[in-house]
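[1] sequence first, then the predicted structure:
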Amino acid sequence: MGYHPDEFRLYTPEFHKLNEKLDRRHFLTKTSLGLGALAAGTLFGAGKPFGSAASGTPGLSEDSQEALLQALPHFAPKAKRVVYLFMSGGPSQFETFDYKPKLAPMFGQDLPDSVRQGQRLTGMSANQSSLPIAPSVFSFNQYGESRTWVSELLPHSARVVDELCIVKSLYTEAINHDPAITFFQTGSQLPGRPSIGSWVSYGLGSLNQNLPTFIALVSKNASGQPLYARLWGNGFLPTEHQGVQFRSGPDPVLFLNNPEGYDGTDRQEMLGYLKQLNQLQNEALGDPEVEARMAQYEMAFRMQTSVPEVMDTRGEPDSVFELYGPDSRDAGTYAANCLLARKLLEKDVKFVQLYHQGWDHHGGLPGGIPGQCKKIDQPTAALVMDLKQRGMLDDTLVIWGGEFGRTVYSQGKLTATDYGRDHHPRCFTMWMAGAGVKRGFSYGETDDFSYNITQNPVHVHDFQATLLHLLGVDHERLTFKFQGRRYRLTDVQGKVVQGILA
């Protein structure tokens, strides 16, 4: 710890040996990019290493890839930041926003084959002898100037309905939770791809150098389908683009605080020497992950000051806590996370994602969903109102929704007061609000059974393409080359949903 930085190299002979040792594999690795780029430069012309970006011409080197990214955003963005409220488990559209009054006289009747059309069922209801129709037991009313139908379970959301753009015609191919959630968050049903927030971080960078570009918040003490860190992971993108989970409690970010016996000066000095070690390794190997690691260490040091400040909500007036509801004083709850999300957005964190479990109502839905809606209704509406009154809703995109919808038929026993609903990927509801989307607007329609889409279908990749579009990004041009192939969030599909854009 007493070495001068310039003397440090004298005490690292192993790095000198590493530099001197250049075997065939390292030679080809270190020279192939340079030789390839040099040769391709004669083909494509100086100053245009990518050819036409819009045409998807493959990139030639990391430097060329970086040059393309520097052109982002591709066009003027409507949204500067995003807060995505992910309702894990699949909220029922029948009990929230997709009002189906014609179902009431059909109680208990078997779902017609003409509606099902042979579509596959999950293993949980495939063996049922019948698929009895279960009308919702909850009433709906029209609210706002838009006269939008909203369930009695969401009275606070009903008050902000004129700010919402409700999309009732989402669909997905995934029929089970983990692949469906993974598909929404990464564009693939298989794990390993970068999450939405990581793509945004990679493409657009940060507006605040003292906080991560992408932050994940998970409601505490919630039960339901498991949530894995890979849902906010960076996949094959550089690790600096990974979402950072903020937790409630004394250590909101794991391993951020100084170990016992250390102070800030000690940590700074240690990081200085660690940076030199990484620089030596970078010179020897040319591995971009080494640079990403250095950036992460430096960010962690800055976060030691910025995180405690942003996590402290004690300075908020009582009126704010009253707006978000009583749970907002309990750190780690959904309500407290909504309030924290607003603070993070104020600090120009570009992508904030809240995960809230508990929407998987296969049985006992009338007894279970009211409590679930009560937990999220007031804080969600408060976040929209809070952003609006602070003048932030115009350039902040708010998203609410889950991974799929629920079936019109009851899974298992059906009574006049009790039923459950199975997974339904064929149509479900989400909403967006704020930057760049129409206000007080409903898009897409489903049949009388909310089983099939009858107008304006929106695929998961369409949703992802639209999200990126609102951030000023052409989803077809935001790519990353990995294992010989160029990947993007929307894979080889997706189109911007023009009908919801303001």
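    That came through, no problem. Since we're looking at a predicted model, the values are computed, not measured.

[2] switch to C-alpha atoms for all contacts and neighbour counts from now on
    OK.

[3] helices along the stretch 101-250 of the chain, start to end?
    Using DSSP state H, counting those that start in this stretch, the helices assigned to the stretch 101-250 of the chain run over residues 113-116, 155-159, 177-186, 196-204.

[4] so which of those helices comes closest to R267?
    Counting by C-alpha to C-alpha, R267 lies closest to helix 196-204 out of the helices of the stretch 101-250 of the chain; the figure is 26.8 Å.

[5] what's the angle from the closest one to helix 177-186?
    Counting by axes from the mean of the first three to the mean of the last three C-alpha atoms, to 10 degrees, helix 196-204 lies at 20 degrees to helix 177-186.

[6] and for helix 196-204, what's in contact with it?
    Outside helix 196-204, the residues that touch it by C-alpha atoms under 8 Å, 6 or more residues apart in numbering are 69, 72-73, 185-186, 213-214, 232-234, 237, 241-243, 350-352, 464, 468, 478, 489.

[7] among these, name the ones in strands.
    Residues of those located in strands (DSSP state E): F214, F351, V352.

[8] pasting the second one now:
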Amino acid sequence: MKNEFLEYQLNMNRRKFLSRLSLGVGSLALGSLLVPGLFGNSSGEEAPFVPGMPHFAPRAKRIIYLFQNGAPSQLESFDYKPKLREMMGQELPASIRMGQRLTGMTSGQSSFPLVGSHFDFKQYGAARAWISDLFPNTAQIVDDICIVRSMFTEAINHDPALTFFQTGAQQGNRASFGSWMSYGLGSENKNLPAFCVLLSRGKGNGQGVYSKLWSNGFLDSIHQGVQFSSGESPVLYLNNPEGIDMANRRQMLDQLAALNDQSYKEFGDPEINTKIQQYEMAYRMQTAVPELTDLSKESDDIIKLYGPDCLVPGTFAANCLLSRKLSESGVRFIQLYHQGWDQHGNLPNEMAGQAKDVDRASAALITDLKQRGLLDETLVIWGGEFGRTNYCQGKMTADNYGRDHHPRCFSIWMAGGGVKPGIVYGETDEFGYNIVKDPVHVHDFHATVLHLMGLDHEKLTFKHQGRRYRLTDVAGKVIPGLMA
């Protein structure tokens, strides 16, 4: 009896309570007796977070995060610095560097020659934003996006920097961004997971991505990201084996659920119920996923918009189109990783290829969402884990150079979902080395995105090993200047 009541307390929330009982004063009083603290308490202590309920009216319902893994150079994309061309080959002034810690790849260099972008920039849109010739399609949607030039982080190497953006901490074993969204807001579609992951890879130097980046961490495993593959089966092991039909599968799941229910009654472990939910989700996905991943019903205009690569499974373009379909179907958080942006050498050639892979499809996604009336409720994010140095790594020629990691300043862009469109936020110095206006830390970025989704980053917490954890740890502030 004690375990059953404990489970009742764990699983009861406002949504379930109000859906099962009338909304009279008597029902509210009964609810407060059954679950103390559900509607607040008189002791002055903060009421516990209730999963599935936003703290206030959200600007966005869903997120599509186009993560450019490996860190694209801001100096060849969205942060124009003609000073670097003027001083090509000259030494980076010590007063600018200010003794910053370097990676092992350039710490042994005897000099730090400045290198300007190989590519030209032009101004676009009402804000006259400078955009590189590498991104002609993004330039055409500049009035729909917010370019942030003043992002910064403390992480100087790929794994901790990537982990920081995805989990709010540089170490592993934390809940990922998408898992926090699933925990905080739940799913809009019972037939699909709240958090989906798509992978693609360009021809450039790649950095690996790992399942820890979409892990549920200390949250219930139902909140873990579901990875889609580019093979015949978009979700591994989802299809029934030969000789098993849906009726057989239903019978097996019912019997398995009965066994798990017996185990739960004996041990009282909530993770057992989570496993039952996962099996049921997989069963429902067997019907929903094949329909979603079938692009044959897309119009010729949509195929033309995204480009012919969108018909090749596993490409960035195909994943962008699939992410629109997933978002349209109510998936809360779609995470795309496009690998290949780590240009320590041969940057002009490699980055040109990477940009060609993603520019058209990224812009197409914004256009597609906008013409369907979905952009206002869908937050799209584009960017990597840190930036690139203004000086050359290794040998430099007029047509060939590389850039090392640079955490002090870099650029991302955001669109839709309550973000202020058509602006450039933040500013770096003329060398593109330090932020001089409106800095945005990773924790600030997370706090702002959560706010757009209707969540207070200080209240979205989970108690684990005696401590209340949150995505923004003990820092972060919402940036009003980014919001419409």
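    The structure has been received and is ready for your questions. Every value quoted in this text rests on a predicted model; they were computed, and no experiment measured them.

[9] report the TM-score for the pair.
    Overlay of the two chains. TM-score (TM-score structural alignment, normalised by the length of the second structure): 0.91; 459 aligned residues with a C-alpha RMSD of 2.1 Å.

[10] quick revisit: quick one: which of the ones in strands among the contacts of helix 196-204 of the first structure is nearest to G494 of the first structure?
    Of all these, the one sitting nearest G494 of the first structure is F351; the distance, using C-alpha to C-alpha, is 20.9 Å.

[11] isn't that closest one up against L85?
    No: no contact is recorded between F351 of the first structure and L85 when judged using C-alpha atoms under 8 Å, the distance being 11.1 Å.

[12] which one's more surrounded, those two?
    The neighbour count for F351 of the first structure versus L85, taken as other C-alpha atoms under 10 Å, is higher for F351 (27 against 23).

[13] now the more buried one: how far from L345 of the first structure?
    With distances taken as C-alpha to C-alpha, to the nearest Å, F351 of the first structure is found 8 Å from L345 of the first structure.

[14] any residues in contact with both of the two?
    R81, V83.

[15] enumerate every residue touching the alignment partner in the first structure of G231 of the second structure.
    With TM-score structural alignment as the criterion, the equivalent of G231 of the second structure in the first structure is G249. With C-alpha under 8 Å, 6+ apart as the criterion, the residues that contact G249 of the first structure are A331.

[16] how about the contacts made by the residue mapped onto C373 of the first structure from the second structure?
    Under the alignment by TM-score structural alignment, C373 of the first structure pairs with A355 in the second structure. Taking C-alpha under 8 Å, 6+ apart, we find A355 of the second structure in contact with L134, F135.

[17] cool, and S219 of the first structure?
    The neighbours of S219 of the first structure, taking C-alpha under 8 Å, 6+ apart as the test, are G332, T333, Y334, N337, L354, Y355, H356, Q357.

[18] restricted to strands, list the residues you listed.
    Secondary structure defined by DSSP E assigns L354, Y355, H356 of these to strands.

[19] the second one matches what in the second structure?
    In the second structure, the residue matched to Y355 of the first structure (TM-score structural alignment) is Y337.

[20] can you report how many residues neighbour its match?
    Neighbour number of Y337 of the second structure under other C-alpha under 10 Å is 21.

[21] is it true that it touches G70?
    No: under the contact definition of C-alpha under 8 Å, Y337 of the second structure does not touch G70, with a separation of 9.9 Å.

[22] name the residues contacting each of those two.
    Both Y337 of the second structure and G70 lack any common contacting residue under the criterion C-alpha under 8 Å, 6+ apart.

[23] what does A180 of the first structure align to in the second structure?
    A180 of the first structure maps onto A161 in the second structure when the alignment is built from TM-score structural alignment.

[24] now do the contacts for the residue lying closest to its match once chain neighbours are set aside.
    Setting aside the residues directly before and after it, A161 of the second structure is nearest to A155 in space (C-alpha to C-alpha, 6 or more residues apart in numbering), at 4.8 Å. Contacts for A155 of the second structure were tallied using C-alpha under 8 Å, 6+ apart; they are A161, F164, Q170, F386, P407.
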